[in-house]
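*Asks:* could you work out the structure for the sequence below:
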Amino acid sequence: MSFEHSVCIVTGATSGIGRAVAEELASRGALLVLVGRDLSKGQSLVTALAARGTESIFVAVDLADRKAPALIQMQALERFGRIDVLVNNAGLLINGTALECTDADWDRVLDINLSAAFRLSREILPTFLKQGAGSIVNVASDWALMGAKGATAYCVSKAALAQLTRCMALDYSTQGIRVNAVCPSDTDTPMLDLAYEGDDREWKIQTLAASIPMARVARVEEVAKVVVFVASSDASFMTGALIPVDGGTSAQ
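*Replies:* Coordinates of the predicted model:
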């Protein structure tokens, strides 16, 4: 499963699953376009990857900015001349039931988790069509496949991302473009700190683990390896798939 000379864009790349995906792709020879909001963290990641022999650039943008997709693609093409993989990983969780979710909360979560992935995919698709090849992997959630309490906007955004995945996969299935989604359950990332109030992180992890058949939360590298497999040519007959990485949660 080599990505030698493949150019891969990863959003939300400076922490959590996004960083693990970037590191896994780097270990397999990819050239990386890393996207995030924090320039300092981005530059640190570029430096760390360079020390391992990986060439990468960091594009500091807020994906809510409608100009962000064009900037990301422009910098990718100027530096590397092509794009082979897009990983839409950036995401936002704001807790709240329907009564607790404000218009601002709803708009922000839907914009980052769904619309930003749509806009960036729409920007990159003509390049994939010109090349006759390309792979998009959307990082959704097990909550795209089932309901959950207290996170209405997040669940809706991830379910819609799953449907976006299916629709794009069907639209471009005969043109060399594959579109899939990976659906992780609770994973040991900074976002996990938002799952419950309070500062006792170990208690949070144990509480979440109790609801998972495998009795633990996922490690970021476990999710990243699935994302990278789905993005790779080893998954050449997979498109429109929603792949749970959830310790058995969706099997219940």
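*Asks:* from here on, contacts and neighbour counts on C-alpha atoms
*Replies:* Will do.
*Asks:* check contacts around the nearest residue to Asn113 once chain neighbours are set aside.
*Replies:* Excluding its sequence neighbours, the residue lying closest to Asn113 (C-alpha to C-alpha, 6 or more residues apart in numbering) is Gly91, at 5.0 Å. Counting by C-alpha atoms under 8 Å, 6 or more residues apart in numbering, Gly91 makes contact with Gly12, Val109, Ile112, Asn113.
*Asks:* next, the structure of the following sequence, for comparison with the previous one:
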Amino acid sequence: MKRTAIVTGASQGIGRATAIRLAKDFGVVVLVARNAAKLAETAAEVERAGAQALVIDVDLSEPAAPDLVVCKTLDAFGRIDALVNIAGDVPQIDLFQMTDAQWDAGMSLKFHGARRLTIRAWEALKASRGSVIVTSGNSAAVPKAGFAAVAAINAAIVSLAKAFAERGIEDGVQVNSVLPGPVMTGRRESFLGKWSAAHDMSVEEAKSKFLDAAGISRYGQPEEIGELMAFLVSPAAKWMTGSAIRMDGGEIKAM
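*Replies:* Below you'll find the model as predicted:
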């Protein structure tokens, strides 16, 4: 039977790059996100890389969505060997301007979406002695007023992954969190474009300004994070669990 990986947020950015990379190692990659058209593009790349793709366009902020994802996956393929939780777009808004609705939206998708889906997939992951990744971000370690929701939710995700990992020791499920630094995704390109326009500078000047602020030499690429994800769900990393792994070009200087 083909080994099966589920990747959420697979329509773009790190999720898309991860899904395409996992196609080299898994016979099936289940692609989950809200944008069906973009998921179809990812599916074509997954199949070109040699794996079978299953597209599930669903909003993981909805409580019933995880059951749909797991049921469709098990009905089609009978197993789940890896779950990579990447979905989640948290608005980058100043602490004093964030509304309750914006806080709730960020938590519903990135935190609760990953929590619910991991719990719903747990029995299948126990059966396969599988792996889970929950994606956080560097802001978990460096909260700032302008990125308060991102930082708070990312910190909660690291804590959540640690709790899952402890249960996973007993149940035979490996769980880690990944904290990417500044990665040049389409979302970041869009943010830099808007920021540069608002501050009367070129996009290249804005990129350089943010690189200098982060103290790094370049932005990461989604494919680089995809390689890390692939390692973490590979047999070579099986004894690695409960870890929070940064890949950030050296942005976080603390030990």
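*Asks:* all helices for the stretch 1-150 of structure 2, in order.
*Replies:* 13-22, 36-48, 65-77, 100-106, 113-128, 148-171 (DSSP state H, counting those that start in this stretch).
*Asks:* average gap between the third one and structure 1?
*Replies:* Here the mean offset of helix 65-77 of structure 2 against structure 1 after fitting is 0.8 Å, by mean C-alpha distance after the TM-score superposition for structure 1.
*Asks:* and that helix, which stretch of structure 1?
*Replies:* Using TM-score structural alignment, helix 65-77 of structure 2 corresponds to residues 68-80 of structure 1.
*Asks:* list the buried residues for that stretch?
*Replies:* Across stretch 68-80 of structure 1, burial judged by 16 or more other C-alpha atoms under 10 Å covers Ala68, Pro69, Ile72, Gln73, Ala76, Phe80.
*Asks:* ok, now stretch 199-210 of structure 1?
*Replies:* Buried, per 16+ other C-alpha under 10 Å, within stretch 199-210 of structure 1: Lys204, Ile205, Leu208, Ala209.
*Asks:* look up how far Leu208 of structure 1 lies from the residue lying closest to the first one once chain neighbours are set aside.
*Replies:* Spatially, and ignoring its direct neighbours in sequence, Lys204 of structure 1 is nearest to Tyr196 (6.6 Å; C-alpha to C-alpha, 6+ apart). If you measure Tyr196 of structure 1 against Leu208 of structure 1 using C-alpha to C-alpha, to the nearest Å, the figure is 9 Å.
*Asks:* what lines up with Val46 of structure 2 in structure 1?
*Replies:* Match for Val46 of structure 2 (TM-score structural alignment): Leu49.
*Asks:* check contacts around its match.
*Replies:* Glu23, Ala26, Glu55, Ser56.
*Asks:* ok, it to Val137 of structure 1 distance?
*Replies:* 22 Å.
*Asks:* got it, and Ala148 of structure 1?
*Replies:* 23 Å.
*Asks:* looking at the two, which is more packed in?
*Replies:* Remark: of Ala148 of structure 1 and Val137, Val137 carries more neighbours, 27 against 14, as counted by other C-alpha atoms under 10 Å.
*Asks:* aligned partner of the more buried one in structure 2?
*Replies:* By TM-score structural alignment, Val137 of structure 1 lines up with Ile133.
*Asks:* in terms of contact, does its match touch Val175 like I think?
*Replies:* Yes - in this structure, Ile133 of structure 2 is within contact of Val175 by C-alpha atoms under 8 Å, at 5.8 Å.
*Asks:* overlap in contacts, these two.
*Replies:* With C-alpha under 8 Å, 6+ apart, Ile133 of structure 2 and Val175 have common neighbours Ala161.
*Asks:* what does Gly18 of structure 1 align to in structure 2?
*Replies:* Using TM-score structural alignment, Gly18 of structure 1 pairs with Gly15 in structure 2.
*Asks:* Arg21 is in contact with that match, correct?
*Replies:* No - when contacts are counted by C-alpha under 8 Å, Gly15 of structure 2 is not listed as touching Arg21 (9.9 Å).
*Asks:* intersection of neighbour lists for the two?
*Replies:* Shared contacts of Gly15 of structure 2 and Arg21, defined by C-alpha under 8 Å, 6+ apart, comprise Gly226.
*Asks:* neighbour-wise, which of these two wins?
*Replies:* Gly15 (28 against 23).
*Asks:* nearest spatial neighbour of that one, skipping sequence neighbours?
*Replies:* That would be Gly9: by C-alpha to C-alpha, 6+ apart, it lies 5.0 Å from Gly15 of structure 2.
*Asks:* do Ala144 of structure 1 as well
*Replies:* Once flanking residues are discounted, Ala144 of structure 1 sits nearest to Ala159: 3.9 Å by C-alpha to C-alpha, 6+ apart.
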